[in-house]
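Chemist: fold the following and give me the result.
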Amino acid sequence: MACVSQSVSFDKCHCGQRSQSSILYSILNKDHPSESSLCHYRHHHHSSAPGCSCEFRRKVVLKTPELTCRRASEVLLKTLNFIKNLPSFCQLPEGDQVLLVQNCWAPLFVLGLAQERVDFEVGEAVAPSLLRKILLNQKVIDGQNSETALNATSLAEVQKVKIFLMKLWNMDVSNKEYAYLKGITLFNPDVPSLRMPQYILALQHEAQHTLNEFITMVNNGDQARFAQILLILSTLRTVSTTSITELFFRPVLGKVNMNELLLEMLCVKLN
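Modeler: Below you'll find the predicted structure:
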């Protein structure tokens, strides 16, 4: 399993680099870096050039979409099964259930990736230039690569997920701890339009209290682990739901509306 430092990036930053190759080669390979520049996560800290925006501009896709997307689908199903089997969730009004699932599924899914130890690699998503297609006799009317590059996830978003996963793996979080973390994440009283936000807040506090009690019992009263895990969990708020959809589900589902899909899956589970 690859080790990810807290500053994850490609091996090289391409900002400001001057090409040493011929002009024609540069044109043909515009925005098409070599295989060596694909995403290899380092085992030590690596920083880009000062003020570099590569992490936000560079788009990435899964290296093994068939395998990773299959694992991702399994994690999503397990996540919905976990939610369905929570008595406190089932007692909520159906409208609140739908809102919680639609607003919280992405962080719950990432927690599922961590619990199932799903690691993944990404490579840079680029669309060959028009001139490259013409000179190399490639199909000009072929939007697959262009569409993939357009909808790909930024390297910065992938870094957030990878770093989150590695932090939890390094802490060797147990299945019970994952269950409490999912409860804390699911019962989010800040989701707009909830009918019972105060009750949901009470459920979140209950999950936090139970997690604290469990950690205290297992770790002989040590409170540091509880605080550290909650701090790591708070970083999930910055993970983009759109990025999770594009990276893990668009390659197999296409232009799918995840809210509609989740609603359909939830209704099947509830009936």
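Chemist: please make it C-alpha for all contacts and neighbour counts, starting now.
Modeler: Will do.
Chemist: list the residues that contact residue 93.
Modeler: Counting by CA atoms under 8 Å, 6 or more residues apart in numbering, residue 93 touches residue 195.
Chemist: in the stretch 101-250 of the chain, which spans are strands?
Modeler: 122-124, 153-154 (DSSP state E, counting those that start in this stretch).
Chemist: alongside the first, I'd like the structure of this one:
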Amino acid sequence: MKMAYSKKDLCCQCVPTKATNTMLYSLLMDPQRRPSSTGSSCCHSNTESETDPQQGVLDLSMRNSQQKHRSSESSDSEKPATVLHRLAPEHYAMIHHAASQVLIQTIDFMRKLPAFTYLPPNDQMLLLMRSWHEIVAIGVAQEKVPIDTVSVPAPPCECCTGAEMHWGGTPPPTLTMPGCILSSDLDDIQQFVMKYQSLDLDCKEAAYLKAAVLFTPVPGLAHPHYIEALQKEAQQALNEYTMMTRPLETLRFARILLMVPLLRGIKQEPITELFFRPLIANVRMEDVLRQMLFT
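Modeler: I've put the predicted structure just below:
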């Protein structure tokens, strides 16, 4: 199949987990309010212990066990809240500016690919919405945009009380604040960036990787088989290029493709929150991308 594009063109919300019955749920979660299973016989404990020494030892053992259990639950309730991350204030403006340039370059990259621009607008938008954050992550690594963050504790909120209890005293993984992301999401981004920079991709390798990521078939496409063929062509072009430029690194092509699973682990929301939320405020990222692509 003839190349469809020229090689020169490739230069939070709270989780609703509250119990239906609030009173019952609070009783289950608060051991101090649980009814004692031995409450009716507590008035006879002294008599029973006097007549049966073994029973007294058993009662003492049970009380010690209950005290340890309550102490354990108390220590669990003192666990620190989930830590979120946001950009360091001293580098705030610089990082947002650099990330904005990466986003502009990402859209510009797509608009310069004839194989992409020939697609129906709906197909273009589907591919864009599926892959924009991954291509931005490639651009962040390629341009060496610093990801300098500071940690902030997730503030408690009444609407999350049930969810926090459900997660053992820790806010649920989807809990976040504007401009902040979870530690796990930050780790996903940083892990990919470190892997990318360790391989030191040149601009053409990065372009072929972006094309392979962009042309990923998704449900709803009018031409899914054509998109799949474009992805294979991008991968083949990357393979040929690496063999030509680095013939001694026989596994380089495979190592580059092994970064794709790391990209798949990066979610759209953390990229939006960390790099673009202060810039777009409450505007949906989809609307921003649509306007950038079609205007």
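Chemist: what's the TM-score here?
Modeler: The TM-score (TM-score structural alignment, normalised by the length of the first structure) is 0.68; 196 aligned residues with a CA RMSD of 2.1 Å.
Chemist: go through the strands of the stretch 101-250 of the first structure and pick out the most buried.
Modeler: strand 153-154 (a mean of 24; mean count of other CA atoms under 10 Å).
Chemist: which other helices and strands contact that one?
Modeler: On a contact count with 3 or more CA pairs under 8 Å, 6 or more residues apart in numbering; DSSP states H and E, strand 153-154 of the first structure meets helix 54-57, strand 59-62, helix 241-248.
Chemist: that one against the second structure, how far on average?
Modeler: Overlaying the second structure shows strand 153-154 of the first structure at a mean distance of 0.4 Å from the equivalent residues (mean CA distance after the TM-score superposition for the first structure).
Chemist: circling back: make CSV out of the strands of the stretch 101-250 of the first structure and add distance to residue 182 of the first structure.
Modeler: Shown next, in CSV, are these (distance: least, CA to CA, whole Å):
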stretch, distance to residue 182 of the first structure
strand 122-124, 26
strand 153-154, 25
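Chemist: from residue 80 of the first structure, how far off is residue 267 of the first structure?
Modeler: To residue 80 of the first structure, residue 267 of the first structure is 11 Å away according to CA to CA, to the nearest Å.
Chemist: which one's more surrounded, these two?
Modeler: With neighbours defined as other CA atoms under 10 Å, residue 267 of the first structure and residue 80 compare such that residue 80 has more, 18 against 12.
Chemist: any idea what the more buried one aligns with in the second structure?
Modeler: Counting by TM-score structural alignment, residue 80 of the first structure lines up with residue 107 in the second structure.
Chemist: where's its match, which helix or strand?
Modeler: Using DSSP states H and E, residue 107 of the second structure falls within helix 92-111.
Chemist: can you give me the buried ones in the helix or strand just after that helix?
Modeler: Using DSSP H and E, the next helix or strand after helix 92-111 of the second structure towards the C-terminus is helix 114-117. Neighbour-count burial for helix 114-117 of the second structure flags 115-116 (criterion: 16 or more other CA atoms under 10 Å).
Chemist: gap between helix 114-117 of the second structure and the chain center?
Modeler: With CA atoms, centre = their mean, to the nearest Å as the basis, helix 114-117 of the second structure stands 30 Å off its chain's centre.
Chemist: what's the average distance of that helix to the first structure?
Modeler: Superposing on the first structure and averaging over aligned pairs (mean CA distance after the TM-score superposition for the first structure), helix 114-117 of the second structure comes out at 0.8 Å.
Chemist: quick one, what contacts the residue nearest the centre of the second structure?
Modeler: The residue lying closest to the centre of the second structure (CA atoms, centre = their mean) is residue 185, at 3.7 Å. Residue 185 of the second structure is in contact with 266-267, 270, counting by CA under 8 Å, 6+ apart.
Chemist: that concludes my questions; thank you for your assistance.
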